[in-house]
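Enquirer: just to be clear, the model below is a prediction. Sequence and coordinates:
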Amino acid sequence: MDQTYSIPFNKPYMSGKELHYISQAVLSGMIKGNGNFTHKVHELFKKKFGFENCLLTTSCTDALEMAAMLIGIKEGDEVIMPSFTFVSTANAFVLRGAKILFADSLADHPNMDVSKLEALITPKTRAIVPVHYAGVACDMDKIMELASKYNLYVIEDAAQAIDAYYKERPLGSFGHMATFSFHETKNIIAGEGGMLVINDQQFFERAEILWEKGTNRAAFFRGEVNKYGWVDAGSSFLPSDIIAAFLYAQLENLEDIQRRRGEIWHYYKEKLQVLEDEGFIKLPVNQNWTTNNFHMFYIVCRSLDDRSALINHLKAHNVLAVFHYLSLHKSEFYQNKHDGRDLPNSDFFTDHLLRLPFFYEITEEELEYVVSLLFSFFKGTN
């Protein structure tokens, strides 16, 4: 576990008011889901990012599952998404019976190669699920053009992409729906937690019903109906207001959290540039259409052996750095269901990408130490 290392990969950050707001929620006597702090979180996202409607969920996984239900995914439907992503992206649609058509990554970035998507579209395709890796936007103009041309839904997996933008427009505002994560490894956290953003008005009413276990309970408490009952399939997707209270304290400090994460990201970039210049590693790249929300800092090693040796070198000095996703098309569960296409770029990032320690409270001395270990590994210096 991270705690055994002097410099862990991640450390959850407390901005200061989390316990105070949790106490408020508890003392209010209303700690169930869809309470006061849930409403505060919803309103903050609508005001800050202009989202038309959003629902706090217990996880990004739940938000993805809601999206799959809302667009009516069924047995035999096809959904296009990157292979280099977390299993939840695929699971949400597999659970509804969909076949996943995995797209390869770009050669220079883990995001999926949008230029290869059209060839994957068939009459059975229902949706495209772009994943904004490291908070860096996919080419949403091209994705939305394809969706319009073939009458497809777009579900943005923006798990890592809070406060990230594509051509000055927030990620999560392009697709018919979008999902966010507040897992403890994200910029803004609630331990566990997520959110579904609904940008297409046709889904507003039903989304809330699915969220409330298939009932119109939320409408009842707003006084819109005189009783509530079971009106659709659904589940318990909404989190306790205790989780919402913790999250609200984080969101109030979004600008400060992003400022500090930016400092850390730029420190790594500046100090490690010489290692890239000399051919030891590659550093993250951005397209000119996207911002960087400083979700993570990764390097791309020359080989799998190089990466494995570097991980061990860092561990030997009490620093934890970790690789990331394993290509889903080669997973034990899906490899026999995959259509057999090689996805070399996804496999490349599976074997070469390494994430460095990155959290709000990492000190300048700790950053210097991590960088010094990379130099000692690649250049044999102390």
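Expert: Received the coordinates, thanks. Everything numeric in this text was worked out from a predicted model, so none of it was measured.
Enquirer: C-alpha only now, for contacts and for neighbours.
Expert: Will do.
Enquirer: now name the helix or strand holding the nearest residue to residue 93 once chain neighbours are set aside.
Expert: Leaving aside its chain neighbours, residue 93 sits nearest to residue 68 (5.8 Å; criterion: C-alpha to C-alpha, 6 or more residues apart in numbering). Using DSSP states H and E, residue 68 maps to helix 60-70.
Enquirer: where's the residue nearest to residue 93 relative to residue 79, distance?
Expert: Residue 68 sits 10 Å away from residue 79, taking C-alpha to C-alpha, to the nearest Å as the criterion.
Enquirer: got any residues that touch both of these two?
Expert: Shared contacts of residue 68 and residue 79 (C-alpha atoms under 8 Å, 6 or more residues apart in numbering): residue 93.
Enquirer: show me what the helix holding residue 68 packs onto, helices and strands only.
Expert: Where contact means 3 or more C-alpha pairs under 8 Å, 6 or more residues apart in numbering; DSSP states H and E, helix 60-70 is packed against helix 87-94, strand 177-181, strand 194-198, helix 204-211.
Enquirer: helix or strand right after it?
Expert: Counting by DSSP H and E, the element after helix 60-70 in chain order, helix or strand, is strand 78-82.
Enquirer: now that following strand against helix 87-94, angle please.
Expert: Orientation of strand 78-82 against helix 87-94 (axes from the mean of the first three to the mean of the last three C-alpha atoms, to 10 degrees) gives an angle of 170 degrees.
Enquirer: what helices or strands is strand 78-82 leaning on?
Expert: Packed next to strand 78-82, using 3+ C-alpha pairs under 8 Å, 6+ apart, are helix 87-94, strand 99-103, strand 125-128.
Enquirer: second structure for comparison follows:
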Amino acid sequence: GRGSGNAASGSRGDGGNGGDAGAAGDGGDGADGDVLNIEGGNGGDGGNPGNAGSGGTGATPGRNGSVPTSGGDGGDGGDGYDAASDPAAVPGTSGGEGGAGGNGGAVGNGGNGGNGGSGADGANGINGSDSGDAGSEGQSGGNGGNGGAGGDGGATSGNGGSGGLGGNSGSGGIGGSGANGADATDTDPAQDGGAGALGGSGGTAGNGGAGGDATNGTNGNGGNGGVGGNAAAGGDGGDGGNGSAAFPDGGNGGNGGNGGAGINGGAGGNGGTGGLFLGNGGNGGTGAVAVTAGVTGGAGGAGGNTGYFALFSRGGHGGAGGAGNIRGGDGGAGGTGGRSWLFNSRGGDGGAGGNAGIGGGNGGAGGSAGNAGGDKILNNGATGGSGGNG
């Protein structure tokens, strides 16, 4: 693919899509000083399984300084080739990476990150044909692509973009069956049947992209982690973006993806930090449940801290740990509360530990209250998370 260039006087320049196995073009940047063509172009989607293009940057407008000048969205990563129909295929290919969102210009929002492509399923093994032949092994599945990061908000104001979702992993192929042994004859004994082959392993799920930082607006949330395929670990959630230097809240961390059979759930992302004066910390993402005999639940993300002088602002709550078969995930710690010359704000609560068949996860620690020294009217700590049930 090839980007169509920066905007000048025509339409916004979007990146071209990638061809087969090709990476996509990036979106063009907006034209500084223009009136109409000031938004960044969108990145193109990756060809299968190419990486996606990034979004272009928003421009600084000319005659009207309040016109929104958003960054372009990142394209989606292409999916991996599907190898399941080809008996002699190589393992399933991985999905492409999602493109990053472009940054906002002036008063613009950051573009959203693109989603990661899905990994392809591995090919199934070949069954044994002649008497007593073993089957061939199944091929492994491809990895999911990571989600793209969200763009930052503009210099004057604007929200950060959200991170893209991580791609799902491909499943491993089924192992081939062994051929039956030949029956006994008058002269020859019966033959043993062939051995069945192992199935291929599943790929790894992609991680969610991080949310973009704000400037003077609120910021983007972290992307969710991709869901793990069979025998694949879940992807982790992206972290929330940070608030600006003034008032906005930190973004929430994304949730972890679910783990496949026998494997761990993904961890939740961490909450972003709140703005300097009144911004609350973002909440940590929830750890994923490890499904179908999963071993350990994902850990909850930590809550974000408030800004240093954030009067009455709350630290973010820690995310809850996911449930597991063997052990539950630990809850995330709560964020620290704001502090000022008179009041101290409340710290965030710790997340609950996940339940498990054997050992419950530990509860997260409660966030500390803000503390700048001296006598305070309010000085509230926070509650620790409860431990999970075994």
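Expert: Alright, I've got the coordinates. Since the structure is predicted, the reported quantities are computational estimates derived from the model, not experimental observations.
Enquirer: any chance you could compute the TM-score here?
Expert: Laid over one another, the chains give 0.22 as their TM-score (TM-score structural alignment, normalised by the length of the first structure), with 124 aligned residues with a C-alpha RMSD of 6.1 Å.
Enquirer: picking that back up, I'd like the distance between the residue nearest to residue 93 of the first structure and residue 127 of the first structure.
Expert: 9 Å.
Enquirer: can you list residues touching both of these two?
Expert: Common contacts of residue 68 of the first structure and residue 127, defined by C-alpha under 8 Å, 6+ apart, are absent altogether.
Enquirer: count of residues packed around residue 69 of the first structure?
Expert: Look at residue 69 of the first structure: counted by other C-alpha atoms under 10 Å, it has 20 neighbours.
Enquirer: the helix or strand containing residue 26 of the first structure - contacts with which helices or strands?
Expert: Secondary structure from DSSP H and E places residue 26 of the first structure in helix 18-27. On a contact count with 3+ C-alpha pairs under 8 Å, 6+ apart, helix 18-27 of the first structure meets helix 241-252.
Enquirer: flag every buried residue along the helix it packs on.
Expert: By neighbour count with 16 or more other C-alpha atoms under 10 Å, helix 241-252 of the first structure contains the buried residues 241, 242, 243, 244, 245, 246, 247, 248, 249, 250, 251.
Enquirer: that older thread, figure out which of the helices and strands packed on strand 78-82 of the first structure is closest to residue 282 of the first structure.
Expert: strand 99-103 (22.6 Å; C-alpha to C-alpha).
Enquirer: and the angle for that closest one with helix 87-94?
Expert: 140 degrees.
Enquirer: now for strand 99-103 of the first structure, which elements pack on it?
Expert: Applying 3+ C-alpha pairs under 8 Å, 6+ apart, we find strand 99-103 of the first structure packed against strand 78-82, helix 87-94.
Enquirer: for residue 36 of the first structure, find the nearest of these.
Expert: For those, the distance to residue 36 of the first structure is smallest for helix 87-94, at 28.7 Å, taking C-alpha to C-alpha.
Enquirer: which elements pack onto that closest one?
Expert: helix 60-70, strand 78-82, strand 99-103.
Enquirer: the helices and strands packed on strand 78-82 of the first structure: which one's closest to residue 24 of the first structure?
Expert: Closest approach to residue 24 of the first structure among those (C-alpha to C-alpha): helix 87-94, 32.8 Å.
Enquirer: show me what counts as buried in the closest one.
Expert: Buried residues in helix 87-94 of the first structure (16+ other C-alpha under 10 Å): 88, 89, 90, 91, 92, 93, 94.
Enquirer: the first one against residue 61, yeah?
Expert: Same thing as residue 88 of the first structure. Yes. At 5.5 Å, residue 88 of the first structure counts as touching residue 61 under the criterion of C-alpha atoms under 8 Å.
Enquirer: name the element residue 350 of the first structure belongs to?
Expert: Element membership for residue 350 of the first structure (DSSP H and E) is helix 344-352.
Enquirer: and residue 299 of the first structure, by the same measure?
Expert: If you go by DSSP H and E, residue 299 of the first structure is part of strand 298-301.
Enquirer: can you spell out which helices and strands pack onto whichever helix or strand comes after the helix holding residue 350 of the first structure?
Expert: Downstream of helix 344-352 of the first structure, the first helix or strand assigned by DSSP H and E is strand 353-355. Identification of packing neighbours for strand 353-355 of the first structure by 3+ C-alpha pairs under 8 Å, 6+ apart yields strand 298-301.
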